[in-house]
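[1] I would like the atomic coordinates for the input below:
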Amino acid sequence: MKDAARTLAWDDFRLINAVAEARNLPAAAARLGIDHSTVFRRLRAVEALLGTPLFERHRAGYALTPAGEEVAALAARVDEDITAVTRRLAGQAPAPSGELRLATSDSLLSDLLMPMLARFRRAHPAIRLDVVTGNAALNLSRRDADVAVRATDDPPDTLVGRRVAGIAWALYGADGRTAEGDWVCLGDNLAGMRVVRAAREAVPAARLAGRFDTVLGLAQAVEAGIGVGHLPCFIGDAWPGLVRLAPPQPEYASSLWLLTHPDLRHTPRVRALLDVLAEAIAERRPLIEGLSPRAA
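    Alright, predicted model coming up:
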């Protein structure tokens, strides 16, 4: 096996790593961007070359054999080394150009960041943006994203960045709605937020008209008149169909962070985006922090 392993290419190790992590061939094929039959054929060829099976096929999926565990561990170490090298090289890029992946939520993107990204593109046309949205935390250490803009009070210790604003939350309704009617709130996926827990504790189940798994969906529900609900002030005070029903509650506030991986913080394209966003967010801070409510 030792001599045969010397003839394995990096693509073979990537294949083994993908099957080991996915535990089935279709998911591994999707991760590698190839078809299922190609994964099957290449895996059999690798095992034939090594002269030993790397996986045991079970109904529940593919399980590593002892030999497979050894090769998969080597593949994981090589993958980590390659990722670390590419991060360092990216951090030494000489000019702000190339692709830059930004991770954020749909509400931050549509109601806060989009004009800022337009400003950024005008200033840096050689940088191509790849924007991904969602509430799940992406793994910046594996380059799932280069920069993350997140509303959080507990940013990961593995990332570096800056707190650029506090996000105020207040109670809003459609025109003519009051807090005495039906309510809406965020769903179970965001149940860890103080504002969600408070709403569920204070509002009787009979008056809870609906739950929504995104802040943007919740804002649209409030605007449509389904019920009143707590929203970030940068949405509630900006949408003409929404009316603030109570002042912002400090205990519901969260922090807005610009985050990146330590190896990327001096990358020209990352540095350029962080600087543009920090400046633009500072200009919008009164709205974000609930200090400039729209006149009723």
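[2] going forward, measure contacts between C-alpha atoms and count neighbours the same way
    OK.
[3] packing partners for the helix or strand hosting A103?
    Using DSSP states H and E, A103 maps to strand 98-104. If contacts are counted by 3 or more Cα pairs under 8 Å, 6 or more residues apart in numbering; DSSP states H and E, strand 98-104 sits against strand 127-133, strand 147-151, helix 268-283.
[4] what would the ones you listed look like in CSV with distance to G33?
    Converted to CSV, the helices and strands packed on strand 98-104 look like this (distance: least, Cα to Cα, whole Å):
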stretch, distance to G33
strand 127-133, 18
strand 147-151, 24
helix 268-283, 27
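[5] any idea which of the ones you listed is most buried?
    For the helices and strands packed on strand 98-104, ranked by mean neighbour count under the definition mean count of other Cα atoms under 10 Å, the leader is strand 147-151 at a mean of 23.
[6] immediately after that one, which helix or strand?
    Downstream of strand 147-151, the first helix or strand assigned by DSSP H and E is strand 160-167.
[7] quick revisit: which parts of the strand holding A103 are buried?
    Residues of strand 98-104 classed as buried: 100-104 (neighbour count, 16 or more other Cα atoms under 10 Å).
[8] May I see those organised as TSV, with distance to M193 added?
    As requested, the buried residues of strand 98-104 are arranged in TSV below (distance: Cα to Cα, whole Å):
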residue	distance to M193
L100	29
R101	26
L102	23
A103	20
T104	17
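[9] buried stuff in stretch 116-123?
    Here stretch 116-123 shows 116-117, 120 as buried, counting by 16+ other Cα under 10 Å.
[10] Now the second one, please; I'll put the structures next to each other:
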Amino acid sequence: MPLDWDEFRFVKAVSDCAGLTAAAARLGINHSTAFRRLSALEATLGTRLFDRLRTGYVPTACGRAMIEAATRIEDDITRFERVAAGRGDTPSGELRVTAPAGFASNLLMPMLASFGARYPDIRIALILSEDALNLSRRDADVAIRVTRDPSETLVGRRLAAVAWAVYGLATRDYGDLAVEDWVSPGPSVAGGSFTPFVAARAPADRIRLRINTVTGLDAAILAGLGVGPLPCFTADADPALRRLSGPHPELGADLWVLTHPDLRHAARVRVFMEHVAEAILPLRPRFAGG
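    The predicted structure follows:
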């Protein structure tokens, strides 16, 4: 009996989730349905697709072959979707945009408002995330990212240099920062570049707080938890904060707007990237810490 794509997708989900319960939740079915479906598929094929171990479902040789085929099918479908999405000549439809959460209020919302007024037929789906979403799998169509090394699989343009400095409360006087309490991004942020920076300026027992995102650093400093690094673009605009150092090159990165090559000529992608570049141009001195 010929198999359809849903069976391949089902087996791949069981493998990805290492079991039926999580796979059923991902696919929107209940556990008993998933169990019957796998049993029926194995009966049709005349072989087991998974060994049921205490640690989870482990694919057999036949299961691995089916999962490899499912991966190829999924990649082909995603590639076709990108090509199809890139053929539109009219700036319309849904556009998925991902950006760091810290950009939401100070940068993105005014930009999206002016873009919406200019292109009312485009609907924005905004995904705020510190993680670099996979544009090849169309997790997003356009990414606004702060990075020193954008992926070679993407295309786009560099918008601005992003400078960082150390900030504290505007109402306080500061002397030796090594005796102050500090807040810092955690080692998972920006490839861990903040960890040695803060460690070189403050003993471990003076680091009061580590955060796994950039979002929240300014609130921690404003709450009096300590001094710490912040992007100049947002921190210089807050009268309650005071810059305590010049921009530090070792913390700097670049702001990029990126997309997949298959989508670069799609009308809605092209006009959005052009709009973002136009909006950032007059803000470059602020991003650079000027």
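[11] picking that back up, can you check which part of the second structure the strand holding A103 of the first structure sits on?
    Using TM-score structural alignment, strand 98-104 of the first structure lines up with residues 93-99 of the second structure.
[12] how far apart are the matching stretch and its match in the first structure?
    Taken against the first structure, stretch 93-99 of the second structure registers an average deviation of 1.5 Å after superposition, with mean Cα distance after the TM-score superposition for the first structure.
[13] can you list contacts of that stretch?
    Residues lying outside stretch 93-99 of the second structure but in contact with it, judged by Cα atoms under 8 Å, 6 or more residues apart in numbering, are 121-130, 133, 139-145, 268-269.
[14] ok, now stretch 14-26 of the second structure?
    Under the criterion Cα under 8 Å, 6+ apart, residues 10, 13, 30-31, 34-35, 56-59, 67 lie in contact with stretch 14-26 of the second structure.
[15] same question, stretch 28-41 of the second structure
    Applying Cα under 8 Å, 6+ apart, the set of residues contacting stretch 28-41 of the second structure from outside is 7, 11, 20-21, 24.
[16] again, only this time at 7 Å
    With contacts defined as Cα atoms under 7 Å, 6 or more residues apart in numbering, stretch 28-41 of the second structure is touched by 20-21, 24.
[17] Kindly write the ChimeraX command that selects the buried subset of these.
    To isolate the buried subset of the contacts of stretch 28-41 of the second structure in ChimeraX, counting by 16+ other Cα under 10 Å, use the following:
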select :20,21,24
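[18] Tabulate the contacts of stretch 28-41 of the second structure (TSV), appending distance to P249 of the second structure and secondary structure.
    Formatted as TSV, the entries for the contacts of stretch 28-41 of the second structure read as follows, by distance: Cα to Cα, whole Å; DSSP: H, G, I helix; E, B strand; the rest coil:
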residue	distance to P249 of the second structure	secondary structure
L20	49	helix
T21	48	helix
A24	48	helix
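[19] Quick check: of the contacts of stretch 28-41 of the second structure, which lies closest to F197 of the second structure?
    Distances from the contacts of stretch 28-41 of the second structure to F197 of the second structure were compared by Cα to Cα; the smallest belongs to T21, at 43.8 Å.
[20] aligned partner of the closest one in the first structure?
    Using TM-score structural alignment, T21 of the second structure sits opposite P26 in the first structure.
[21] again with G168 of the second structure
    Counting by TM-score structural alignment, G168 of the second structure corresponds to G173 in the first structure.
[22] And that match, which helix or strand is it part of?
    With elements taken from DSSP H and E, the one containing G173 of the first structure is strand 169-174.
[23] count of neighbours near P96 of the first structure?
    P96 of the first structure: 18 surrounding residues under other Cα atoms under 10 Å.
[24] wouldn't it be in contact with H266 here?
    No - in this structure P96 of the first structure lies outside contact range of H266 using Cα atoms under 7 Å: 10.7 Å.
[25] Now do the helices in the first structure.
    Applying DSSP state H to the first structure gives helices spanning 2-5, 10-22, 25-32, 36-50, 66-91, 106-108, 114-123, 194-202, 215-224, 233-236, 268-283, 285-288.
[26] quick one, which of those is nearest to P262 of the first structure?
    Checking the helices of the first structure against P262 of the first structure by Cα to Cα gives helix 66-91 as the closest, at 9.2 Å.
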